[in-house]
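In: Provide a 3D model corresponding to the input given below.
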Amino acid sequence: MAEFIRIYEENPHPKAVKQVVDILRSGGLVIYPTDTVYGLGCDITNSKALERLARIKGVKLQKANWSFICADLSNLSDYVKQIDTRTFKILKRALPGPYTFILPGNNNLPKDFKKRQTVGIRVPDNAIAHALVSGLGRPIVSTSIKDEDDVIEYTTDPELIKEKWDNLVDAVVDGGYGGNIPSTVIDLSGPEPELIREGKGPLNIL
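Out: Sure thing, here's the model as predicted:
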């Protein structure tokens, strides 16, 4: 059974944050709130956790389109090739916020992502997500918890999430009701920005 850990976004309690970070560090899978929908994530460096995430989502790890959830733009150079001034200005305008930016990956990517040409980078405007990534000290690899029910699409109630995912994950963070509109996805890896998915983030940042 998954642990159910209440964290308040207005003031994330360090003890509760540490509890979740310890689960991530030990290779656990955690469902947690972002500034869009609830996400399911694990430590970027833990191969076993990544394999488990891939199995749950029914995808091959090498082909999974997951995001790297970062605390801010300072870890960008760890995973992304040098970006030009225009791209950096777009990122500065948009982040933290409800966007996923696809950027060209570099040679320092963790071993499970070595063959990637591009990576999706997220810096959510959510104090809980920020506290978890900061506490871990490296990005959380994350995917959204889509619902099979096309009418609902994204489950927003943490108690229902816990009910559904109880035997699949190690912890569910109750950060209050989540949103049901995913992030806007923009590809910045080519010569011109390309909109991949219109979501919560407005397009006036381009």
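In: make it CA atoms for all contacts and neighbour counts henceforth
Out: Will do.
In: all helices of this protein, in order?
Out: 14-25, 47-57, 76-79, 85-94, 127-136, 158-165 (DSSP state H).
In: please enumerate the strands of this structure.
Out: Assigned strands in the chain, in chain order: 3-6, 30-32, 39-43, 67-69, 99-104, 118-122, 140-144, 171-174, 184-187, 194-197 (criterion: DSSP state E).
In: want to throw these into CSV with distance to residue 110 and mean neighbour count?
Out: What follows is those, written out as CSV (distance: least, Cα to Cα, whole Å; neighbours: other Cα atoms under 10 Å):
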stretch, distance to residue 110, mean neighbour count
strand 3-6, 28, 16
strand 30-32, 20, 26
strand 39-43, 11, 25
strand 67-69, 11, 24
strand 99-104, 14, 25
strand 118-122, 12, 24
strand 140-144, 11, 24
strand 171-174, 24, 25
strand 184-187, 21, 20
strand 194-197, 25, 14
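In: out of these, which is closest to residue 16?
Out: For the strands of the chain, the distance to residue 16 is smallest for strand 3-6, at 6.9 Å, taking Cα to Cα.
In: so how far is the closest one off the chain centroid?
Out: Centroid separation for strand 3-6 versus its chain: 19 Å, with Cα atoms, centre = their mean, to the nearest Å.
In: that strand packs against which elements?
Out: Applying 3 or more Cα pairs under 8 Å, 6 or more residues apart in numbering; DSSP states H and E, one finds that strand 3-6 contacts helix 14-25, strand 171-174.
In: please identify the most buried of these.
Out: Relative to the other members of the helices and strands packed on strand 3-6, strand 171-174 carries the highest mean neighbour count by mean count of other Cα atoms under 10 Å, namely a mean of 25.
In: here's the other one to compare against:
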Amino acid sequence: MARYYDVHPQDPQPRTIGQVVAMLRDDALIAYPTDSCYAFGARLDSHTAVDRIRRIRQLGDKHHFTLVCADFAQLGQLVHLDNSAFRAIKAATPGPYTFILPATKEVPRRLAHARKRTVGVRIPQHPVAQALVRELGEPLLSSTLLLPGQEEPMTEGWEIRSELDHVLDAVVDGGDCGTEPTTVVDWSEGQPEVVRVGAGDTSRFS
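Out: This next block holds a predicted model:
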């Protein structure tokens, strides 16, 4: 049964954030709010999270997981950036964007694309997501909370708990954060290619 945490969407309670992070450090899989929609979250070195997310979402091995970072310095440790990518991504973050880039050796092999060795990274603007990543002190393995057969992610914490109570360890309810996922920009070939139009403005990458 998933634990349920009700947090303030703009000023999350430090004690509650600390409790959720303690669960993450104990290999928990959580649902949490972001600036685009709810997402699954776990520690990068979780031995079970990737398989659990793949089972829940029915994903293949070519799916790009996202590494959610607290700031640009943390993001820069996970991916290789040339000067043009550096400037453009720094200007667009924090915000509702996911960038696909070549992974560094800091990224566990099982989290990168099986063939391309790329990974998705992002810096969310949502206060709850920011608080979780800062308290954890490392990036958060993440994936959009979109279930098989559904066209849009669930928007209410209680609904997520009701639907996924048996497969999650915790639900962090920060209120409705929308249903539009991030805009995904693939920068792995040296030029930006918008591969999914979402919550982020695409004009800066066209």
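In: just give the TM-score of the two.
Out: The TM-score (TM-score structural alignment, normalised by the length of structure 1) is 0.92; 203 aligned residues with a Cα RMSD of 1.7 Å.
In: in CSV: the helices and strands packed on strand 3-6 of structure 1, plus distance to residue 111 of structure 1.
Out: What follows is the helices and strands packed on strand 3-6 of structure 1, written out as CSV (distance: least, Cα to Cα, whole Å):
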stretch, distance to residue 111 of structure 1
helix 14-25, 17
strand 171-174, 25
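In: among the ones you listed, which is nearest residue 37 of structure 1?
Out: Evaluated with Cα to Cα, the helices and strands packed on strand 3-6 of structure 1 place strand 171-174 nearest to residue 37 of structure 1, the distance being 12.7 Å.
In: mind checking which of the helices of structure 1 is nearest residue 174 of structure 1?
Out: For residue 174 of structure 1, the closest of these is helix 158-165, at 5.4 Å, according to Cα to Cα.
In: what are the buried residues along the closest one?
Out: Applying a neighbour-count criterion of 16 or more other Cα atoms under 10 Å, the buried positions in helix 158-165 of structure 1 are 158, 161, 162, 165.
In: for the first one, give me its contacts.
Out: Which is residue 158 of structure 1. Each residue near residue 158 of structure 1 by Cα atoms under 8 Å, 6 or more residues apart in numbering is listed here: 172, 173, 174, 175, 176, 177, 178.
In: could you redo the last one with a cut-off of 6 Å?
Out: Applying Cα atoms under 6 Å, 6 or more residues apart in numbering to residue 158 of structure 1 gives the contacts residue 174.
In: can you tell me the closest non-neighbouring residue to the most centrally placed residue in structure 2?
Out: With distances taken as Cα atoms, centre = their mean, the residue of structure 2 nearest its centroid is residue 142 (3.4 Å). Spatially, and ignoring its direct neighbours in sequence, residue 142 of structure 2 is nearest to residue 41 (4.6 Å; Cα to Cα, 6 or more residues apart in numbering).
In: so who does that neighbour touch?
Out: Residues counted as contacts of residue 41 of structure 2 (Cα under 6 Å, 6+ apart) are 29, 30, 141, 142.
In: distance of it from residue 155 of structure 2?
Out: 16 Å (Cα to Cα, to the nearest Å).
In: repeat for residue 38 of structure 2
Out: Here the criterion is Cα to Cα. By it, residue 38 of structure 2 lies 7 Å from residue 155 of structure 2.
In: over to residue 173 of structure 2?
Out: Going from residue 173 of structure 2 to residue 155 of structure 2 by Cα to Cα gives 10 Å.
In: could I get the buried residues of helix 158-165 of structure 1 as TSV with distance to residue 119 of structure 1?
Out: Below are these laid out as TSV (distance: Cα to Cα, whole Å):
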residue	distance to residue 119 of structure 1
158	28
161	27
162	29
165	27
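In: out of the residues you listed, which is nearest to residue 130 of structure 1?
Out: Using Cα to Cα, the shortest approach to residue 130 of structure 1 within the buried residues of helix 158-165 of structure 1 belongs to residue 158, at 18.5 Å.
In: residue 166 of structure 1 versus that closest one, what's the distance?
Out: For residue 158 of structure 1, the distance to residue 166 of structure 1 equals 11 Å [Cα to Cα].
In: repeat for residue 42 of structure 1
Out: Applying Cα to Cα, the value for residue 42 of structure 1 to residue 166 of structure 1 is 16 Å.
In: how about residue 74 of structure 1?
Out: The span separating residue 74 of structure 1 from residue 166 of structure 1 equals 34 Å under the rule Cα to Cα.
In: higher neighbour count, these two?
Out: Set side by side, residue 74 of structure 1 and residue 166 give different neighbour counts by other Cα atoms under 10 Å, the larger being at residue 166 (16 against 8).
In: wait, what's in contact with that one?
Out: 1, 2.
In: disregarding flanking residues, what is the spatial nearest neighbour of residue 58 of structure 2?
Out: Nearest residue to residue 58 of structure 2 in three dimensions, chain neighbours excluded: residue 148, at 6.6 Å (Cα to Cα, 6+ apart).
In: likewise for residue 136 of structure 1?
Out: If the residues on either side of it in the chain are set aside, residue 136 of structure 1 comes closest to residue 21, at 5.7 Å by Cα to Cα, 6+ apart.
In: now swap in residue 73 of structure 1 and tell me
Out: Counting by Cα to Cα, 6+ apart, residue 73 of structure 1 lies nearest to residue 123, which is 7.6 Å off, once chain neighbours are set aside.
In: the one you found: neighbour count?
Out: Burial of residue 123 of structure 1 is recorded as 27 neighbouring residues (other Cα under 10 Å).
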